[in-house]
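In: sharing a model prediction with you, sequence too.
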Amino acid sequence: MSDEYVLPRKATPDSPLRLAVMISGGGSGLRALLKHQQEADRAHVTTLVIADSESAGGLKHAMDAGVECFSVPLPREVKGAERRKAHEEQIIRIIESKDIEMIVLSGYMRILSSFFVSRWKGRLVNIHPSLLPDFPGAHAQRDALEAGV
């Protein structure tokens, strides 16, 4: 890949970017993306959701919306430093098989390696409902409002 930041193409409502959303929990950010993509002016469509746990509540939101879902937990059979790499390789295989154009990390709680991040340079975004690191956690919006931000 080039060192340049380049989206794969210009998205339009008639030809939206195909997103993979990676989650770890309840999927509040995923719900917002799914709701927004129902708007006429949207330029994205969530076509894949990957969770790092079968118990991630956001999987239900994706299934209810008809979005293809995968649960990809850390592989138990692999130990040590190779475990994370094996996990990320599984995710990469799924994403590449689905013709995904952009990845959204929405409450994804695993730190991704440079191996993974560099592969998606310019096409990987992390969304969070507050200003990090100042307002982490479940009450980020409340804490930010109380601080006057």
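Out: Nice, I can see it. Numbers count the residues shown, from 1 in each chain.

In: okay, CA-based contacts and neighbour counts for the rest of this
Out: OK.

In: now do the contacts for the residue nearest to Glu68 when sequence neighbours are not counted.
Out: Nearest residue to Glu68, sequence neighbours excluded (CA to CA, 6 or more residues apart in numbering): Leu48, at 5.1 Å. Leu48 makes contact with 19-21, 67-70, 95, 98 under the criterion CA atoms under 8 Å, 6 or more residues apart in numbering.

In: can you give me the strands for this structure?
Out: For the chain, the strands defined by DSSP state E cover 17-23, 44-51, 68-71, 102-106, 124-127.

In: in a markdown table: these, plus distance to Gln141.
Out: Converted to a markdown table, the strands of the chain look like this (distance: least, CA to CA, whole Å):
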| stretch | distance to Gln141 |
| --- | --- |
| strand 17-23 | 19 |
| strand 44-51 | 24 |
| strand 68-71 | 28 |
| strand 102-106 | 16 |
| strand 124-127 | 14 |
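
In: tell me which of these is the most buried.
Out: Per residue and on average, the most neighbours among the strands of the chain fall to strand 17-23, with a mean of 25 (mean count of other CA atoms under 10 Å).

In: list the contacts of it.
Out: 11, 30, 43-52, 56, 58, 95, 99-109.

In: and if we set it to 6 Å?
Out: Under the criterion CA atoms under 6 Å, 6 or more residues apart in numbering, residues 11, 44-51, 100-108 lie in contact with strand 17-23.

In: centre of the chain to the helix ranked longest in the chain, how far?
Out: Longest helix in the chain, counting residues (DSSP state H): helix 81-97. Taking CA atoms, centre = their mean, to the nearest Å, one finds the center of helix 81-97 at 14 Å from the center of the full chain.

In: structure B:
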Amino acid sequence: MRTAILASGRGSNLQALIEAQRSAKLPIEIVAAGSDQFGAGALKRAKEAGIPTRVFHISDYPDRQAQEQDILIWMRENQVELLLLAGYMRVLGSQFMRQAWFPILNIHPSLLPAFPGLHAQRQALEYGVKISGCTVHFVDEGLDSGPIILQEAVPVLAEDTEEGLSQRILAVEHRLYTEAVRLVALGKVNRIGRRVQILQ
């Protein structure tokens, strides 16, 4: 599947996907990588891998809708069949979602529906949960609210800091996101409303 990735930060999940594609673990071709941040580390990683990149900084547009229309044009030009959000820190608008002709996946560092939005690991520590983890889900118009594809638990240790918990969850994210993308690309994910079935 021709795949685009949007990321806002350092791009460790993007890097994991690039490496999985290179090792033939993923039946996808990453054809483009974009960001809403000029200095995103994800762009540097993509360029080093020979992937074409684009920046869609909000200051270059009159409003968010214009920004998202440009992203859709970019995706149409690249004949994208799958969009992966990898630390993309903006919620895609309803008009974008209605026009998208491709599935959109996201990875989030909590066991959704617990702790959506920013600083999920901090939220988990402040709440005092004993188990956190990560979730790969389809993206809808809400905040981390789309149908869940895969989840994996990560225990919260008594000595955990936000940084320590984040790093342990991130290691699981890299593996779980790769597996979810593989299943989607192979047509092994069946979505019925909010229910997602993994086909054998």
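Out: In hand now; what should we look at? If you're wondering where the values come from, they're calculated on a predicted model, not measured in any experiment.

In: give the buried residues for the longest helix of the first structure.
Out: Buried residues in helix 81-97 of the first structure, counted by 16 or more other CA atoms under 10 Å: 84-88, 91, 94-95.

In: which helix runs longest in the second structure?
Out: Ordering each helix of the second structure by length in residues (DSSP H) puts helix 162-185 first.

In: can you name every helix or strand that the helix or strand just after that one contacts?
Out: Scanning forward in sequence from helix 162-185 of the second structure by DSSP states H and E, the next helix or strand is strand 189-192. Under the contact definition 3 or more CA pairs under 6 Å, 6 or more residues apart in numbering; DSSP states H and E, strand 189-192 of the second structure sits against strand 195-198.

In: residue range for the strand it packs on in the first structure?
Out: Aligned by TM-score structural alignment, strand 195-198 of the second structure corresponds to no residues of the first structure.

In: and that strand, what does it pack against?
Out: strand 189-192.

In: counterpart of Ala20 of the second structure over in the first structure?
Out: Ala20 of the second structure maps onto His36 in the first structure when the alignment is built from TM-score structural alignment.

In: how near is that match to Leu30 of the first structure?
Out: Distance, His36 of the first structure to Leu30 of the first structure, using CA to CA, to the nearest Å: 10 Å.

In: more crowded one of these two?
Out: Taking other CA atoms under 10 Å, His36 of the first structure and Leu30 do not tie; Leu30 has more neighbours (24 against 15).

In: quick check: closest non-adjacent residue to the more buried one.
Out: Sequence neighbours aside, Ser106 is the residue nearest to Leu30 of the first structure in space, at 6.5 Å (criterion: CA to CA, 6+ apart).

In: OK, contacts around the one you found?
Out: Taking CA under 6 Å, 6+ apart as the test, what Ser106 of the first structure contacts is 22-23, 29, 127.

In: counterpart of it in the second structure?
Out: Aligning on TM-score structural alignment places Ser106 of the first structure opposite Ala86 in the second structure.

In: distance check, that match against Ile18 of the second structure.
Out: Per CA to CA, Ala86 of the second structure is found 12 Å from Ile18 of the second structure.

In: kindly report the same for Ala33 of the second structure.
Out: The spacing between Ala33 of the second structure and Ile18 of the second structure, counted by CA to CA, is 11 Å.

In: also Val172 of the second structure?
Out: 16 Å.

In: before we move on, what about Arg76 of the second structure?
Out: The gap separating Arg76 of the second structure from Ile18 of the second structure is 21 Å, by CA to CA.

In: what of Arg10 of the second structure?
Out: Using CA to CA, Arg10 of the second structure is found at 14 Å from Ile18 of the second structure.

In: cool, Arg98 of the second structure as well?
Out: Distance, Arg98 of the second structure to Ile18 of the second structure, by CA to CA: 28 Å.

In: quick check: neighbours shared by Arg10 and Ile18 of the second structure?
Out: Common neighbours of Arg10 of the second structure and Ile18 (CA under 6 Å, 6+ apart) do not exist.

In: the more surrounded of the two?
Out: More crowded of Arg10 of the second structure and Ile18, by other CA under 10 Å: Ile18, with 20 against 17.

In: rewinding a little: grab the nearest non-local neighbour of the match of Ala20 of the second structure.
Out: Arg42 (6.7 Å).

In: returning to that earlier point: and the strands of the first structure: which comes nearest Val78 of the first structure?
Out: Of all these, strand 68-71 sits nearest to Val78 of the first structure, with 17.2 Å by CA to CA.

In: give me the number of neighbouring residues for Ile192 of the second structure.
Out: Residues near Ile192 of the second structure, counting by other CA under 10 Å, number 9.

In: ugh, typo on my part, it should be Ser12 of the second structure
Out: Neighbours around Ser12 of the second structure, by other CA under 10 Å: 19.

In: turn the buried residues of helix 81-97 of the first structure into CSV, columns for distance to Ala147 of the first structure.
Out: Rendered in CSV, the data for the buried residues of helix 81-97 of the first structure read as follows (distance: CA to CA, whole Å):
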residue, distance to Ala147 of the first structure
Arg84, 37
Lys85, 39
Ala86, 41
His87, 38
Glu88, 37
Ile91, 38
Ile94, 41
Ile95, 39
